[in-house]
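Engineer: Need a 3D model of the following:
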Amino acid sequence: MHSYATPYNIVRSQEPDVPVYCFRPERVTAAAKWFRESFPAQPFYAVKANPGVHVLDALWAAGINSFDVASENEIELIYNRFPGARMAFLHPVKNRRAIARAYHQYGVRIFVTDTQAELHKILEETGYARDLTIIVRIGVSNDGATLPLTGKFGANEDEAAAILREARRYADELGVSFHVGSQAMKPSAWATAMADVSRIIISASVTVDIVDVGGGFPSIYADTPPPSLEAYAAMVETSFENMFVLENADLWCEPGRALVAEAESLLVRIELAKPGSIYINDGSYGSLYDAVHERWAFPVRAITGDGRKLRGMAEYTVYGPTCDSTDKFPDKVWLPAGLTEGDYLEFGNIGAYGRAMASRFNGFGETEVAIVHDAPWPSLYNALGAEVIAIGSKATK
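Structural biologist: Below you'll find the model as predicted:
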């Protein structure tokens, strides 16, 4: 992997014809350091957010040694790359083969469930092992989440109490978990969820060894800066102190976006420019999935292929590379005027659910990775970051 001072140097020296992930290892180190030293819970990195090995290696080097895994492939990836890593199989619905192999071949001892059926599936495939940590996922409000995740997973109050009582019979350690939604913008969401979960624990009349407050911790995007992470940490810590759990109960969390969003940006090339529109080599089937489907406001800057200066702003329709006519940004985008073929755009803070969502539709999807060391984007972890253009925003000059 080559290293450059900035993406400008990549353009000048390489003129890449495929999208390039610009990896900033210092951003990973800063995020990992904050979660390890300033957040009151043990972090389990949510591998689904970004399974890139360079990102995983940077997290491991920064002291993140516990992982939230959702499939056998993720388990195998972590097992082979990081001997001794702690893994929690936190997908609420798992096939039997994956459970058996996770336990017997890969040494996983932590499993989640939100149904009686899944609990007994875990017990059967592990041979009713006595060294299991069983986490019961409970459904909670997703008020304040940019991307709510309610409906698919999470036991309701009555179901959760029954599952907790049954799991307590078999589990070496018993835990509860919940998820307040993705890019959760209200720290109070954790206070509400933890109070609700505590009430369920009381109604179940069980002792709980672990409280897993899930993920949802935000990153910083161009249109909606979140509260400080310190506000989330304080809310979780205070709410945990008020929960009805053992005095020595462990507190866990599953950060994904907050750990790796700042780790990567995406450098794309303009392949065609028309009056009022541009065609780029990534889009809704690639790493810009969230920009298109969720209207996510990634910061973006232009880098001209020939070094010329751009002046003024203009509205563009932005199309992706595939033959699907819906492969385009849903809203017009304000970008520097005068963009043309051979110019580049850099989309920032795309390290979470960028590469993880990309496909090879139409034969596209080839990418490269390069290390860069600049800090152009706003950061949750320090004061660095220049003013950038928000997708869909006319305000930035």
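Engineer: From now on I want contacts and neighbour counts done on CA atoms only, so please keep to that.
Structural biologist: Will do.
Engineer: Can you report how many residues lie near P83?
Structural biologist: 9 (other CA atoms under 10 Å).
Engineer: Please, which helix or strand holds the closest residue to V108 other than its chain neighbours?
Structural biologist: Nearest non-adjacent residue to V108, counting by CA to CA, 6 or more residues apart in numbering: A102, 5.3 Å away. When elements are assigned from DSSP states H and E, A102 belongs to helix 96-104.
Engineer: Alongside the first, I'd like the structure of this one:
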Amino acid sequence: MTHMHVAGSIHADATSPAPVWLAKPDDVNALDQRLWSRTVRRGEDGALEVGGRSVPSIVEETGTAVYITDEADFLARAAEWRDAFEGWHVYYAGKSFLCGTVARWLERAGLGLDVCSLGELTVALRAGFDPAKLGLHGNNKSDEELRLALTSGVGRIIVDSAQEITRLERLTEELDVRARVLIRVTTGVEAHTHEYIATAHEDQKFGLSINGGQALVGMVRCFHSPRIDLLGVHSHIGSQIFDTNGFEVAARRTLKLIDQFREATGVVLSELDLGGGFGIAYTSQDSPASPADLAASLIEIVEHECRGFGLPVPQLSIEPGRAICGPAAMAVYTVGTVKSVEIGGGFSRRYVSVDGGMSDNIRPALYAAEYSASVANRASSAEPVLSRVVGLHCEGGDILVRDVWLPDDLRPGDLIAVPAAGAYSRSMASNYNHTPRPPVVSVADGTVSTLIRRETLDDLLALDAGL
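Structural biologist: Sure thing, here's the model as predicted:
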């Protein structure tokens, strides 16, 4: 199967306004289970159910827009990654979605946690997460961030620049502590993903270049620094990636760098982090590999490259985020307006406006990411109609689902559920147009729990010094 590029299929073909990959469904009520969390089903009344509760009954408690997380699905995915990569260090990428409860779920599942800001680090620490299992990322870490990481005992700091090494040398001396670090390197791998989320090519902000020699210089400098313990090398090639070809090239180049470091110092570094970025299914076109298949492929790649360089297999790490939390949640909205628009060539498009939009999911507007959707409060016997789910914001690009087949009898008051909304939706949410951000709830065994409460207008206006 040909995988969808993360930027999406924007243009229509010659005979239909629908993208070529989007087939008209025989049954508009059918669910592609690859897109939904594992407890989602349609009940006898046609409404979606998750975690033993109907979505309409959850919405009665929470209102819309709302993110609904399937707790059992989240925990099961975390366990699948942990078990598939047995012997590896598995760090959850907190930037995908993080709150206090999620941090405790991760610790219960035996995963580490990567954070990349003072806020994320503070959430993890206040949630009681073991600091020894935390990693701190960031291309421009402040003294405040580094000081908190050093004083709280964060297990590893992923160094991103020569200036950061200088800051660490100064702070470790000032605080009389040691820093455990990995050097983040750019491998020159062009991952097949959107430009904005490809992170290992040379012309971007992250890491120290292997090709330019900066990485080796930084590694040697850390090795000789009196208060820095150099653990190994970190590489991250991008996000929403469906195969391991890019990881093969990245492994080869990072292990060659480790070999060069051995030649320069006589020391073999003990750790290699291959990053994350594994894709999930947002539409029927996507078919991501299982954690077990990815683990088998990656260990084969690393072992092969280590044999070639005569190196022992290092302690390996990986950083899934989206792959754990993304499929575990849906976003649910209430339909407010439905109208058809003539688009030429004898075609029309149904526009479905809902009570959310780019403020609660910026990804479609940011890089034309594709999503799916389904009616959540009932089944329908009406014909499928090509539709576009749009938000309430004053922007023409405020699109949540660019192309989807929805029933012809869709009406105001219906509920629309968007699967695979657990990653980078709430974590990238904004207050555009002074819109409060939606709550995040979890459901398990019929019980709804609040993870993050709904933001209110009072919350927003409290920041306005003129009011």
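Engineer: Kindly provide the TM-score of these chains.
Structural biologist: Aligned and superposed, the two chains score 0.84 in TM-score terms (TM-score structural alignment, normalised by the length of structure 1); 366 aligned residues with a CA RMSD of 2.5 Å.
Engineer: Which neighbouring elements make contact with the helix holding A102 of structure 1?
Structural biologist: Where contact means 3 or more CA pairs under 8 Å, 6 or more residues apart in numbering; DSSP states H and E, helix 96-104 of structure 1 is packed against helix 72-81, helix 116-125.
Engineer: after superposition, how close is the last one to structure 2?
Structural biologist: Read it as helix 116-125 of structure 1. Its aligned residues in structure 2 lie a mean 1.5 Å from helix 116-125 of structure 1 after superposition (mean CA distance after the TM-score superposition for structure 1).
Engineer: how about the next helix or strand after that helix, aligned to which bit of structure 2?
Structural biologist: Later in the chain than helix 116-125 of structure 1, the nearest helix or strand by DSSP H and E is strand 133-137. On structure 2, the counterpart of strand 133-137 of structure 1 by TM-score structural alignment is residues 180-184.
Engineer: What residues sit buried inside stretch 142-156 of structure 2?
Structural biologist: Going by neighbour count (16 or more other CA atoms under 10 Å), the buried part of stretch 142-156 of structure 2 is E145, L146, R147, A149, L150, G153, V154, G155, R156.
Engineer: Pick out whichever of those sits closest to G119 of structure 2.
Structural biologist: E145 (9.1 Å; CA to CA).
Engineer: ok, now which ones touch the closest one?
Structural biologist: S117, L118 (CA atoms under 8 Å, 6 or more residues apart in numbering).
Engineer: again, only this time at 6 Å
Structural biologist: If you count contacts by CA atoms under 6 Å, 6 or more residues apart in numbering, E145 of structure 2 has them with L118.
Engineer: What ranges does the stretch 251-397 of structure 1 have for its helices?
Structural biologist: Ranges of helices in the stretch 251-397 of structure 1, per DSSP state H, counting those that start in this stretch, are 257-260, 289-293.
Engineer: ok so, going back, tell me the one among the buried residues of stretch 142-156 of structure 2 nearest to G135 of structure 2.
Structural biologist: Closest approach to G135 of structure 2 among these (CA to CA): R156, at 4.8 Å.
Engineer: Just confirm that closest one contacts I183, I think it does.
Structural biologist: No - the pair R156 of structure 2 / I183 is not scored as a contact, 10.3 Å apart, by CA atoms under 6 Å.
Engineer: circling back: could you dump the helices of the stretch 251-397 of structure 1 to CSV with mean neighbour count?
Structural biologist: Output for these, formatted as CSV (neighbours: other CA atoms under 10 Å):
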stretch, mean neighbour count
helix 257-260, 28
helix 289-293, 20
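Engineer: how about those in CSV, adding distance to T150 of structure 1?
Structural biologist: Formatted as CSV, those follow (distance: least, CA to CA, whole Å):
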stretch, distance to T150 of structure 1
helix 257-260, 18
helix 289-293, 18
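Engineer: Could you report the neighbour count for the alignment partner in structure 1 of L410 of structure 2?
Structural biologist: Applying TM-score structural alignment, one finds that L410 of structure 2 aligns to L339 in structure 1. The number of residues packed near L339 of structure 1 is 25, by other CA under 10 Å.
Engineer: And the longest strand along structure 1, what does it pack against?
Structural biologist: Across structure 1, the longest stretch assigned as strand under DSSP state E is strand 264-274. Here strand 264-274 of structure 1 touches strand 20-23, strand 277-280, strand 344-347, going by 3 or more CA pairs under 6 Å, 6 or more residues apart in numbering; DSSP states H and E.
Engineer: how near is the residue mapped onto D83 of structure 2 from structure 1 to L246 of structure 1?
Structural biologist: Matched by TM-score structural alignment, D83 of structure 2 corresponds to E37 in structure 1. Distance of E37 of structure 1 to L246 of structure 1, computed by CA to CA, to the nearest Å: 23 Å.
Engineer: Check G338 of structure 1 too.
Structural biologist: In terms of CA to CA, G338 of structure 1 sits 63 Å off from L246 of structure 1.
Engineer: out of those two, which sits in the busier spot?
Structural biologist: Higher neighbour count among G338 of structure 1 and L246: G338, with 16 against 11, using other CA under 10 Å.
Engineer: contacting residues for the more buried one?
Structural biologist: Contacts of G338 of structure 1 by CA under 6 Å, 6+ apart: none found.
Engineer: Pretty sure the match of D83 of structure 2 sits in a strand.
Structural biologist: No - according to DSSP: H, G, I helix; E, B strand; the rest coil, E37 of structure 1 belongs to no strand; its state is helix.
Engineer: which ones are touching A261 of structure 1?
Structural biologist: A261 of structure 1 neighbours (CA under 6 Å, 6+ apart): N349, I350, G351, A352.
Engineer: Give the equivalent position in structure 2 for it.
Structural biologist: By TM-score structural alignment, A261 of structure 1 lines up with G326.
Engineer: hmm, who's touching the longest helix along structure 2?
Structural biologist: When structure 2 is parsed with DSSP state H, its longest helix is helix 245-265. Helix 245-265 of structure 2 has contacts (CA under 6 Å, 6+ apart) with T187, A191, V268, I301, E305.
Engineer: Please pick the buried ones from the residues you listed.
Structural biologist: Neighbour-count burial (16+ other CA under 10 Å) applied to the contacts of helix 245-265 of structure 2 gives T187, A191, V268, I301, E305.
Engineer: Nearest residue to the fourth one in space, please, no chain neighbours.
Structural biologist: In other words, I301 of structure 2. That would be E248: by CA to CA, 6+ apart, it lies 6.0 Å from I301 of structure 2.
Engineer: Tell me which stretches of the stretch 251-397 of structure 1 form strands.
Structural biologist: For the stretch 251-397 of structure 1, the strands defined by DSSP state E, counting those that start in this stretch occupy 264-274, 277-280, 299-303, 313-319, 333-336, 344-347, 368-372, 389-390.
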